[in-house]
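Asker: what shape does this take:
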Amino acid sequence: MNDSRETPAPSNWNLPNLLTVVRILLVPVFLVLLVGQGGVDPAWRVGAFAVFIVAMFTDWIDGTLARRWGMITDFGKIADPIADKALMAAALIGLWVVGTLPLWVPIVILVREFGITVLRFVIIRWVVLPASKGGKLKTVLQTLAIGLMLLGIPVLVWVPALFAAWTVVAWIAMTAAIVVTLVTGIDYCVKSYRLVREANGS
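Answerer: From the prediction side, this is the model:
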C-alpha cells in the first residue's frame, strides 16, 4: 500500500536559518567598523573586511546546507535574499560614505539588485525566476571587488608601494562586477518576459 502521507515541512529552527540571521546581525557590525573609523584606520578596515568575508561565507554555507539537508523553509526563502541585499547595500554605501567609491557605483548596482528582487516577487504568481550561472558570477565578482576595495587603506598605510597596483586591480574587478551585474539584470528581465508569456500560453 502506498504511503500517501505528506512529508512534514522542515522547521524554521535550523542551522541554515540561524546562519542567515547571523548574517543579518553582522550587517550593523560591519557598518560600524567601516564607517566608524574605517575611512582612515587600517585596523578598522581590516576588521570590516573580516566581518564581510565571514558574512559572505555564511551566505554560501547556509544555502548549501539547506539544500543538502532538505531544510529549505519559507523563512529562509524570504530572509536569505534580504540578508544578501542588506550586506551588499551596506558594503557599497559604506564604501561611498568613506570616499572609496563614487556614488554612481552603489546606485547602479543596487538599483539592479533590488529591481530584480521586486521583479521576482511580481512574477512569482506565474513562475519562479531561477538563479543563473551569470548571477552567481556576479556575486563572486561583487564580493571580490568589495573585498579589494575594503583592503585599500591597509595596503596604502602598510605597503604603500603596492597601493597603485592594488587600486588598479580593485577597479578592474569592480568594473567587471558592474558589467556582469547589468548584463545579468537585462538577461533576467528578458527571461522573465518569456517565462510569463509561456505560463500564460501566449
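
Asker: going by C-alpha atoms from here, please, whenever you check contacts or count neighbours.
Answerer: Noted.

Asker: which helices and strands sit right next to the lengthiest helix in the chain?
Answerer: Looking across the chain with DSSP state H, the single longest helix is helix 163-199. Under the contact definition 3 or more C-alpha pairs under 8 Å, 6 or more residues apart in numbering; DSSP states H and E, helix 163-199 sits against helix 104-123, helix 133-150, helix 152-158.

Asker: got the contact list for the closest residue to residue 49 other than its chain neighbours?
Answerer: Excluding the flanking residues, the one nearest residue 49 by C-alpha to C-alpha, 6 or more residues apart in numbering is residue 150, at 5.9 Å. Neighbouring residues of residue 150 by C-alpha atoms under 8 Å, 6 or more residues apart in numbering: 45-46, 48-49, 95.

Asker: quick check: which element contains the residue nearest the centre of the chain?
Answerer: Central residue of the chain (C-alpha atoms, centre = their mean): residue 84, 4.1 Å from the mean position. According to DSSP states H and E, residue 84 maps onto helix 74-97.

Asker: mind listing what's buried in that helix?
Answerer: The neighbour-count check on helix 74-97 (16 or more other C-alpha atoms under 10 Å) flags 76, 79-80, 82-85, 87-96 as buried.

Asker: you'd agree residue 15 is up against residue 63?
Answerer: No: using C-alpha atoms under 8 Å, residue 15 is not in contact with residue 63; the gap is 10.4 Å.

Asker: tell me which of the two has more neighbours.
Answerer: For the pair residue 15 and residue 63, the greater number of neighbours falls to residue 63 (20 against 14), based on other C-alpha atoms under 10 Å.

Asker: state the distance from that one to residue 72.
Answerer: Residue 63 sits at a distance of 8 Å from residue 72 (criterion: C-alpha to C-alpha, to the nearest Å).

Asker: for the helices and strands packed on helix 163-199, which one sits closest to residue 184?
Answerer: Closest to residue 184 of the helices and strands packed on helix 163-199, according to C-alpha to C-alpha: helix 133-150, at 6.0 Å.

Asker: another sequence for comparison is provided below:
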Amino acid sequence: MNLPNKITLARIFLIPVFMVLMLVPFSFGSWNFQGTVLPFAHLAGAILFILAAATDWFDGYIARKQNLVSNFGKFLDPLADKLLVTAALLSLIEIGILPAWMAIVILSREFAVTGMRLVAASDGQVIAASGIAKWKTVFQMVALAILLLHNVPFETWNIPLGMILMWIAVLLTIFSGIDYFVKNKHIFRHSM
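Answerer: Sure thing, here's the model as predicted:
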C-alpha cells in the first residue's frame, strides 16, 4: 500500500476518535473564551477534524507529485471525505449547533452524486470533481471546523461566521449537485 493510501486510511481511523471526543461527555474541563465555553473534548475533536481534513489535501498532493495515484485511492479518498464530513455534521446536530436540514441537503447531494459516479463507472466513465464542487468542499470543511470550535473567536464579536459559511456551503452543495446532473445527464440516458 502506498503512502497516500496509508494517509487516507489513517483519516478513516481518526473518525471514531473524533466522534468520541465530540459525543461522549468528558469532564476534562472547558475553555472559556470571552464568554464562549468550549469543552476541552470539543476543542480536541475540532483540532483532530482540522488535521484529518488537512490530510485530504496532503495525500492527494503526494499521490499526484510522486505519481502514486491508484484505483484504490480513487475509491478510498472520496469515501474518507464523506465519512469525515458525515461524522462532523452528525456531531454538530447532536450537540445542538447545526440544524438537521442542512446535513440532509449535504448528505443527499453526496449520495446522489456518488450514485451517478457509480453508474458512470459501470460504463467505464469517470466523472471528475468540478470547480464548484471543490469550492463546496472548501466551504464545508472551513464551516465545519469553525462550528466544531463553537464559533470561537467569532462568537465574541457576534459574527456567526460558522453558520454564514455553512449557508454558503449548502448553496454550493445544491448548485454543484445540479451542475453534476445537468452536465452528465447523458449517463442516465445510456443506462436506462
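
Asker: buried only: go through the contacts of residue 150 of structure 1 for me.
Answerer: So, by 16+ other C-alpha under 10 Å, the buried ones in these are 45-46, 48-49, 95.

Asker: redo the residues you listed as CSV? Include distance to residue 164 of structure 1.
Answerer: As requested, those are exported to CSV (distance: C-alpha to C-alpha, whole Å):
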residue, distance to residue 164 of structure 1
45, 18
46, 19
48, 21
49, 20
95, 18
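
Asker: max pairwise distance over those residues: which two?
Answerer: Every pair of those checked by C-alpha to C-alpha; the farthest is 46 and 95, at 13.3 Å.

Asker: re the thing from before, what residues of the longest helix of structure 1 count as buried?
Answerer: Here helix 163-199 of structure 1 shows 163, 166-167, 170-171, 173-175, 177-178, 180-182, 184-185, 188-189, 192, 195-196 as buried, counting by 16+ other C-alpha under 10 Å.

Asker: I'd guessed residue 184 of structure 1 sits against residue 134; true?
Answerer: Yes: contact criterion C-alpha under 8 Å: residue 184 of structure 1 and residue 134 qualify, at 6.0 Å.

Asker: so how far is residue 71 of structure 1 from whatever residue of structure 1 lines up with residue 95 of structure 2?
Answerer: Mapped onto structure 1 by TM-score structural alignment, residue 95 of structure 2 lines up with residue 98. According to C-alpha to C-alpha, residue 98 of structure 1 stands 39 Å off from residue 71 of structure 1.

Asker: between these two, which one's more packed in?
Answerer: Neighbour totals were compared for residue 98 of structure 1 and residue 71, and residue 71 leads with 22 against 16 (other C-alpha under 10 Å).

Asker: and the equivalent of that one over in structure 2, what does it touch?
Answerer: Using TM-score structural alignment as the criterion, residue 71 of structure 1 maps onto residue 68 of structure 2. By C-alpha under 8 Å, 6+ apart, the residues touching residue 68 of structure 2 are 2, 4, 62.

Asker: show me the contacts for residue 138 of structure 1.
Answerer: 177, 180-181, 184.

Asker: what's the counterpart of it in structure 2?
Answerer: By TM-score structural alignment, residue 138 of structure 1 lines up with residue 136.

Asker: residues contacting residue 143 of structure 2?
Answerer: Contacts for residue 143 of structure 2 were tallied using C-alpha under 8 Å, 6+ apart; they are 161-166, 169.

Asker: excluding chain neighbours, what is closest to residue 135 of structure 2?
Answerer: Nearest non-adjacent residue to residue 135 of structure 2 (C-alpha to C-alpha, 6+ apart): residue 172, at 7.5 Å.

Asker: so what does that neighbour match up with in structure 1?
Answerer: Match for residue 172 of structure 2 (TM-score structural alignment): residue 180.

Asker: farthest pair within the contacts of residue 143 of structure 2?
Answerer: Every pair of the contacts of residue 143 of structure 2 checked by C-alpha to C-alpha; the farthest is 161 and 169, at 12.1 Å.

Asker: mind listing what the counterpart of residue 145 of structure 2 in structure 1 touches?
Answerer: Alignment note (TM-score structural alignment): residue 145 of structure 2 maps to residue 147 of structure 1. Shown in contact with residue 147 of structure 1 (C-alpha under 8 Å, 6+ apart): 49, 52-53.

Asker: closest one to residue 120 of structure 1 out of the residues you listed, please.
Answerer: Of all those, residue 52 has the smallest distance to residue 120 of structure 1: 25.8 Å, by C-alpha to C-alpha.

Asker: structure 2: which residue goes with that closest one?
Answerer: Match for residue 52 of structure 1 (TM-score structural alignment): residue 49.

Asker: pretty sure that match contacts residue 19?
Answerer: No: in this structure, residue 49 of structure 2 is not within contact of residue 19 by C-alpha under 8 Å, at 9.7 Å.
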